[in-house]
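In: just a sequence and a predicted model for now, questions to come.
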Amino acid sequence: MIEILSPSELARARVTGRLVGDILAELRRRTRAGTNLLEIDAWTAQLIRESGAQSCYVDYAPSFGRGPFGHYVCTSVDDAVLHGLPHDRVLADGDLLTLDLAVLKDGVAADAAISFVVGERPSPQADVLIEATRTALAAAIAEVRPGARIGDLSHAIGTVLTGAGFPVNTEFGGHGIGSTMHQDPHVPNTGRPGRGYTLRPGLLLALEPWVMADTDELVTDADGWTLRSATGCLTAHTEHTVAVTEDGVEILTLPTSTD
């Protein structure tokens, strides 16, 4: 299913998107060495509840997971990159943490992810990975406009990631989003320009470049959810929900404050 949002639905999407951005920013502000992943999940549940929104994850049970997910935010550490199931783990200084959050408010969902290094210990390799995903996301967003093709966005992402020397996995990528979290069209993290679905005003896309330092192969934890690099290498993941507008693109999941 591909949804095209009306102007009133897009207005609601802006509210949901800003909420996702603000919750992620608040979680990052609170997280430090010594924080438990289960604390982050509890904070997320409280923030969602206080906002009058609903979690897209608690009851999420897709074919690829061992569902339902049962938690409010994905917490992926170091070699974990996607669908990290919160568990009893205390973060250490220098850990690379990815938080991935999707919520539904007033009938419209939004989805975003951030990667960052916990604490004060420098991690040059983590910084390179994170910057590659951010640059790839910016390149994809720059291609979003009416009449562009999904392949244009995928090509922009893949060009940045491979240009930085990283292999690209195409099992999981970006996706359409609207009244539900995951919709068509699928947005692979590499592709051929000029191919695929033609973008139209009112379409929402969750664009999410993610990368593993030295492999394109994933392995799944015994929890049935957490996806890790097959080699144990570091990973990173950055995501925004964007709207195709009449004259270009609008990023919906930016936080209220960028401080």
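Out: Yep, it's here. Numbers count the residues shown, from 1 in each chain.
In: contacts and neighbour counts: CA atoms only from here.
Out: Fine.
In: what's the end-to-end length of stretch 203-219?
Out: 32 Å (Cα to Cα, to the nearest Å).
In: so for that stretch, what gets flagged as buried?
Out: By neighbour count on 16 or more other Cα atoms under 10 Å, the buried set for stretch 203-219 is 203-218.
In: got it, and stretch 197-204?
Out: Of the residues in stretch 197-204, those buried (16+ other Cα under 10 Å) are Y197, L199, R200, P201, G202, L203, L204.
In: who's in contact with it?
Out: Residues outside stretch 197-204 that contact it (Cα atoms under 8 Å, 6 or more residues apart in numbering): 2-7, 10, 144-151, 176-178, 185, 241-246.
In: can you flag the buried ones in those?
Out: Looks like these have 3-5, 10, 144-146, 148-151, 176-178, 185, 241-245 buried, using 16+ other Cα under 10 Å.
In: next up, a structure to set beside the first:
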Amino acid sequence: MVVLKTKRELSAMREAGKISSRALRLAGEAVQPGVSTWEIDRLVREFIEKQGAVPTFLGYGGFPASSCISVNNVVIHGIPSKDAVIRQGDIVSIDIGATYEGFVGDNAWTFPCGDVSQEAQALMDATREALFEGIQAARPGNRIGDIGSTVQRYVEARGYSVVRDFVGHGVGAKMHEDPSVPNYGTPGRGVRLLPGMTIAIEPMINAGVKEVKVLKDGWTTVTADGKLSAHFEHSVAITENGPVILTLPD
């Protein structure tokens, strides 16, 4: 069931989004050669808790950290570790949720560690732009398929593939609400977008094939062919005047 948010609830989600976005910015600044993903996760948890919020991911379904940190060919759900040290040229996808006053702000970004290859930069650029193309399609009267098809067309025209096994989602009092928000689809199909809906749009785009596999830890998801992947996400409100990004730092 899709839950439409009131103005008060949207305001609370904006505050949660600010905290989550600021935590993500802090995490991105920490992406440096020699830094472990565990250290970045520690910074994220400390920041969120100092804001009076709760790290949404910590303990969610048994996840052991406050952020998902996925490097290079890891698509999503990378578990932070002291042994996972970031190197020059890596691309690092960081996904963070913060719960504040009962509502969730969920966002992700892929950060370069220093100078990266042209291939990596092009993939990140395309995935980021696909996110904003998808957000522009999130207008009242459109349908979920309009978002997914917009993302799909944008990245496939550039030679990339869209992950099918994981999708975006509704977000609000829970991190995962209805509706599902795939990054692929058919225009004019799916749930109709209405003012008050809040969704997380999150393209997960691979440089190679679309297939992925989950490792034995039950979380870490990697590209099936070992090629790079990028992940960008914003929580977005559907309003009468169009889409409003809820996960901005200011």
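Out: Sure thing, it's come through. Computed from a predicted structure; not experimentally measured.
In: thinking again about what came up before, which of the buried residues of stretch 197-204 of structure 1 sit farthest apart?
Out: Y197 and G202 (13.9 Å; Cα to Cα).
In: any idea how far L43 of structure 2 is from the aligned partner of P255 of structure 1 in structure 2?
Out: Superposed on structure 2 with TM-score structural alignment, P255 of structure 1 falls opposite P249. Here P249 of structure 2 is placed at a distance of 17 Å from L43 of structure 2 (Cα to Cα).
In: residue boundaries of the strands in structure 1?
Out: 54-55, 74-77, 80-82, 96-105, 108-117, 174-176, 183-187, 204-207, 210-212, 218-220, 227-229, 235-237, 240-245, 248-251 (DSSP state E).
In: for the ones you listed, give me JSON lines that also has distance to A136 of structure 1.
Out: Below are the strands of structure 1 laid out as JSON lines (distance: least, Cα to Cα, whole Å):
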{"stretch": "strand 54-55", "distance to A136 of structure 1": "27"}
{"stretch": "strand 74-77", "distance to A136 of structure 1": "20"}
{"stretch": "strand 80-82", "distance to A136 of structure 1": "16"}
{"stretch": "strand 96-105", "distance to A136 of structure 1": "16"}
{"stretch": "strand 108-117", "distance to A136 of structure 1": "13"}
{"stretch": "strand 174-176", "distance to A136 of structure 1": "12"}
{"stretch": "strand 183-187", "distance to A136 of structure 1": "13"}
{"stretch": "strand 204-207", "distance to A136 of structure 1": "10"}
{"stretch": "strand 210-212", "distance to A136 of structure 1": "9"}
{"stretch": "strand 218-220", "distance to A136 of structure 1": "20"}
{"stretch": "strand 227-229", "distance to A136 of structure 1": "19"}
{"stretch": "strand 235-237", "distance to A136 of structure 1": "10"}
{"stretch": "strand 240-245", "distance to A136 of structure 1": "12"}
{"stretch": "strand 248-251", "distance to A136 of structure 1": "15"}
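In: of those, which is nearest D88 of structure 1?
Out: Among the strands of structure 1, strand 74-77 sits nearest to D88 of structure 1 (Cα to Cα), with 11.2 Å.
In: now that closest one: how far from the chain's centre is it?
Out: Distance of strand 74-77 of structure 1 from its chain centroid, counting by Cα atoms, centre = their mean, to the nearest Å, is 11 Å.
In: by contact count, what packs against it?
Out: strand 96-105 (3 or more Cα pairs under 8 Å, 6 or more residues apart in numbering; DSSP states H and E).
In: can you find the partner of V212 of structure 2 in structure 1?
Out: Using TM-score structural alignment, V212 of structure 2 pairs with L218 in structure 1.
In: now the helices for structure 2?
Out: Counting by DSSP state H, structure 2 has helices at residues 7-29, 37-50, 118-136, 144-156.
In: mean distance of the longest one to its aligned residues in structure 1, please.
Out: Read it as helix 7-29 of structure 2. After superposition onto structure 1, the mean distance of helix 7-29 of structure 2 to its aligned counterpart is 0.8 Å, using mean Cα distance after the TM-score superposition for structure 1.
In: what angle do that helix and strand 67-71 make?
Out: 40 degrees (axes from the mean of the first three to the mean of the last three Cα atoms, to 10 degrees).
In: quick one, what contacts the counterpart of T127 of structure 2 in structure 1?
Out: Correspondence of T127 of structure 2 to structure 1, assessed by TM-score structural alignment: T133. For T133 of structure 1, the contact set (Cα under 8 Å, 6+ apart) comprises L161, P209, W210, V211, A236, H237, T238.
In: so how far is L27 of structure 1 from the match of V212 of structure 2?
Out: Taking Cα to Cα, one finds L218 of structure 1 at 26 Å from L27 of structure 1.
In: which residues touch the counterpart of R89 of structure 1 in structure 2?
Out: Structural correspondence for R89 of structure 1 with respect to structure 2 (TM-score structural alignment): A84. Contact partners of A84 of structure 2, counting by Cα under 8 Å, 6+ apart, are S36, T37, W38.
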